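Q: here are the coordinates; sequence isn't available:
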């Protein structure tokens, strides 16, 4: 089964740019930024080495890891390099469709506009290098940065979406789920919808926020990130509204929101409640995984067979934020692969 999954055309709908940088990629960025063997490079390599033994079961600790990539990516050349490295990683894992999400940032060397333009340029460049993978972009609001930062981000998106409507396809709200209130972002999300953006929102990542979860579901989203603590009436509402859940198995376990693979809500949603779900990596670099590994964890834990995998691929295509034409092309590729196997 491992060989089959590795070769399978895959769809990734929940991948954060910075979190997808592996430790080897971070070392490569440090060498590019500071020079091989320099004191600064060696300093960051020591910090990066600590990530290889990352085993925290705390969501707050997980967010601290992103600080390293933020410190390293301080100019547009490094941002471009990071984006291309991430796309290459997914390509090598036979991902045929990838949605990258990232919170636009600014520093002394670039503006938010330049940040997004550079990622878009990198995506376009990757299409000639890796024509087998289609890549789309979902800018994010970071709850920890507040509403004013989100307003600025949406203004930048509005300047770009007219020029790149087939690249910028959606919007996310991510970051520390305990920060801020969802209701404050509603006016901006309404504007985002008017711009033609689809919504893939982090939701129900932590327990005890059932009221906000219901508010988010009722507001409307196309896909839900994680959905770890969806239960009771909210679970029924989720199914009624046909919202696809992006399940990130290893991420949830390493962040401590799920005890182990056996307890992951993917099983209940996919088999018992028949809720549309997709398997995603979230932050494959931080959590030392890839999409093939995540699928194989589900195979080993929940007994998925090739028919289940085919259905998951079809769900990924159906709920992706791309054109019907692209969906048809990907469907043909996936179907051709599965037609050569025995169910």
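A: Thanks, I have it. Worth saying up front: this structure is predicted, and the values here are computed from it rather than measured.
Q: all contacts plus neighbour counts: C-alpha atoms, from now on.
A: Fine.
Q: the strands in the stretch 1-150 of the chain, which residues?
A: Applying DSSP state E, counting those that start in this stretch to the stretch 1-150 of the chain gives strands spanning 10-16, 95-102, 134-142.
Q: buried stuff in stretch 27-44?
A: 27-31, 33, 41-42, 44 (16 or more other C-alpha atoms under 10 Å).
Q: now the helices for the stretch 101-250 of the chain?
A: Taking DSSP state H, counting those that start in this stretch, the helices of the stretch 101-250 of the chain run over residues 112-129, 147-160, 186-194, 210-219, 232-240, 249-254.
Q: now those as JSON lines including mean neighbour count and distance to residue 320?
A: Below are the helices of the stretch 101-250 of the chain laid out as JSON lines (neighbours: other C-alpha atoms under 10 Å; distance: least, C-alpha to C-alpha, whole Å):
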{"stretch": "helix 112-129", "mean neighbour count": "17", "distance to residue 320": "17"}
{"stretch": "helix 147-160", "mean neighbour count": "17", "distance to residue 320": "20"}
{"stretch": "helix 186-194", "mean neighbour count": "15", "distance to residue 320": "16"}
{"stretch": "helix 210-219", "mean neighbour count": "16", "distance to residue 320": "18"}
{"stretch": "helix 232-240", "mean neighbour count": "15", "distance to residue 320": "18"}
{"stretch": "helix 249-254", "mean neighbour count": "23", "distance to residue 320": "19"}
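Q: Tabulate those in TSV, adding columns for distance to residue 78.
A: TSV is the format used below for those (distance: least, C-alpha to C-alpha, whole Å):
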stretch	distance to residue 78
helix 112-129	10
helix 147-160	21
helix 186-194	29
helix 210-219	36
helix 232-240	40
helix 249-254	26
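Q: Which of the strands of the stretch 1-150 of the chain has the highest mean neighbour count?
A: Each of the strands of the stretch 1-150 of the chain was scored by mean neighbour count; the highest is strand 10-16, a mean of 26, by mean count of other C-alpha atoms under 10 Å.
Q: Does anything pack onto that one? Which helices or strands?
A: Here strand 10-16 touches strand 95-102, helix 306-318, going by 3 or more C-alpha pairs under 8 Å, 6 or more residues apart in numbering; DSSP states H and E.
Q: let's bring in a second one:
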């Protein structure tokens, strides 16, 4: 990819292929323009000093300390129901514009008595945000595979909806590491209540140096027993004991995994635990000194199950297309490698067998179209491309 044409084609390839996002935090994916607008309002109300954050919001490629500044701002914004609905709507639209066809959106339900917010009302605001998307067909219900926002009032309305892009959404409720065992259990119980609205799993996240694994284990065990999938932020910092305990729990996926030792990786390999890889995030948060040292290389070479993700598109100024291009440019992947990575992610979604079936159809249809556009794939027309996609799974 040294030649300019090759670089441009690979970037366009990464943008054009259908993609699956499995590690995206709702509040960290807020648009910069929306963040700037809302921060101005907070400044006018005297809640924050707008001058302290304006330059950080406008900046692309933020430092770790600047990211922490925005984390604080996110927490303030997440106390308003209308804001949460708006952010949710815009995040879905932005991922769809990046050719993401399946999105697992994770968020920590918030309690804020002064704002009249409970964990349940917070999640209602998220679901209202999904329902308010009107430029796309949004499928998020676990009770059926119908698109949730198709108007059935007239045949014409239905036909118009069918012409629009469809994105499948599922929700993960996050347990914050600052929470108690009781609070963690409340989040799991809420997830069970909201299954019919697209909640499929539980995430453990937050400041990795806060809290102890044993605090969250009862709630995570209960989630598993009740059929919820579990993903864990694992190995964001060096903590051998916790990493081993997390792997022994055998979660359905782990995120980041920057500080696993050789024996930890061997256990993860034996258990075939998929890893959510967030390249830009790991670089920005200084989990590694250079992207070339990322564990993606060894995992990809060893055929370990993995999926490329963004973590926080807004916070880290990235897109899923950019993460795929970054992997390709850094580790020498070709178009087939990139498409294989994207296709393999189907097997790691928490959405269930019907969703996986739908996604395979989407990828198959897309591959045929890609073969007509990209020179290096023109020889793979019609049924040959369909066979190629099947071989990638």
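A: Yep, it's here. Computed from a prediction, not measured in an experiment: that's the story for all the values here.
Q: Would you report the TM-score computed for these chains?
A: Superposed pair, TM-score by TM-score structural alignment, normalised by the length of structure 1: 0.90. Supporting alignment: 333 aligned residues with a C-alpha RMSD of 2.2 Å.
Q: And the helices and strands packed on strand 10-16 of structure 1: which comes nearest residue 195 of structure 1?
A: Of all those, the one in closest proximity to residue 195 of structure 1, counting by C-alpha to C-alpha, is strand 95-102 (17.5 Å).
Q: Quick one: the buried residues of stretch 27-44 of structure 1 as a markdown table, columns for distance to residue 199 of structure 1 too.
A: Listed next are the buried residues of stretch 27-44 of structure 1 as a markdown table, based on distance: C-alpha to C-alpha, whole Å:
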| residue | distance to residue 199 of structure 1 |
| --- | --- |
| 27 | 33 |
| 28 | 33 |
| 29 | 31 |
| 30 | 34 |
| 31 | 37 |
| 33 | 35 |
| 41 | 39 |
| 42 | 41 |
| 44 | 36 |
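Q: out of those residues, which are inside helices?
A: Counting by DSSP state H, the buried residues of stretch 27-44 of structure 1 place 27-31, 33, 41-42, 44 in helices.
Q: Please produce JSON lines containing the strands of the stretch 1-150 of structure 1, extended by distance to residue 205 of structure 1.
A: As requested, these are exported to JSON lines (distance: least, C-alpha to C-alpha, whole Å):
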{"stretch": "strand 10-16", "distance to residue 205 of structure 1": "14"}
{"stretch": "strand 95-102", "distance to residue 205 of structure 1": "17"}
{"stretch": "strand 134-142", "distance to residue 205 of structure 1": "14"}
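Q: what residue of structure 1 takes the place of residue 21 of structure 2?
A: Following TM-score structural alignment, the counterpart assigned to residue 21 of structure 2 within structure 1 is residue 12.
Q: List the single closest residue to its match in space, sequence neighbours excluded.
A: residue 98 (4.9 Å; C-alpha to C-alpha, 6 or more residues apart in numbering).
Q: residues contacting the one you found?
A: By C-alpha atoms under 8 Å, 6 or more residues apart in numbering, the contact set of residue 98 of structure 1 is 11-13, 15, 90, 133-136.
Q: which among the residues you listed gets closest to residue 219 of structure 1?
A: Among the contacts of residue 98 of structure 1, and counting by C-alpha to C-alpha, the member closest to residue 219 of structure 1 is residue 13, at 21.0 Å.
Q: The closest one is in contact with residue 280, isn't it?
A: Yes. Contact status for residue 13 of structure 1 versus residue 280: in contact at 6.4 Å, counting by C-alpha atoms under 8 Å.
Q: what sits in contact with each of the two?
A: Counting by C-alpha under 8 Å, 6+ apart, the contacts common to residue 13 of structure 1 and residue 280 are residue 246.
Q: From residue 180 of structure 2, how far off is residue 193 of structure 2?
A: The gap separating residue 193 of structure 2 from residue 180 of structure 2 is 20 Å, by C-alpha to C-alpha, to the nearest Å.
Q: again but with residue 389 of structure 2, I slipped
A: For residue 389 of structure 2 relative to residue 180 of structure 2 (C-alpha to C-alpha), the value is 45 Å.
Q: out of these two, which sits in the more crowded spot?
A: Per other C-alpha atoms under 10 Å, whichever of residue 389 of structure 2 and residue 180 has more neighbours is residue 389, with 23 against 15.
Q: mind checking what residue 224 of structure 1 lines up with in structure 2?
A: Residue 224 of structure 1 maps onto residue 254 in structure 2, with residues paired by TM-score structural alignment.
Q: Please read the previous query as pertaining to residue 243 of structure 1.
A: Superposed on structure 2 with TM-score structural alignment, residue 243 of structure 1 falls opposite residue 273.
Q: right, and its match touches residue 248 too?
A: No. Using C-alpha under 8 Å, residue 273 of structure 2 is not in contact with residue 248, being 10.8 Å away.
Q: Of all the strands of the stretch 1-150 of structure 1, which one comes closest to residue 309 of structure 1?
A: strand 10-16 (9.8 Å).
Q: That closest one vs structure 2, mean deviation?
A: Compared with structure 2 after fitting, strand 10-16 of structure 1 has a mean deviation of 0.4 Å; criterion: mean C-alpha distance after the TM-score superposition for structure 1.
Q: who touches that strand?
A: Applying C-alpha under 8 Å, 6+ apart, the contact partners of strand 10-16 of structure 1 are 94-102, 225, 246, 278-284, 291, 313, 316-317, 320.
Q: do that again at 6 Å, thanks
A: Residues from elsewhere that reach strand 10-16 of structure 1 (C-alpha atoms under 6 Å, 6 or more residues apart in numbering): 95-102, 280, 282-283, 316.
Q: Also stretch 197-205 of structure 1?
A: By C-alpha under 6 Å, 6+ apart, stretch 197-205 of structure 1 touches 169-174, 213, 221-225, 227-229.
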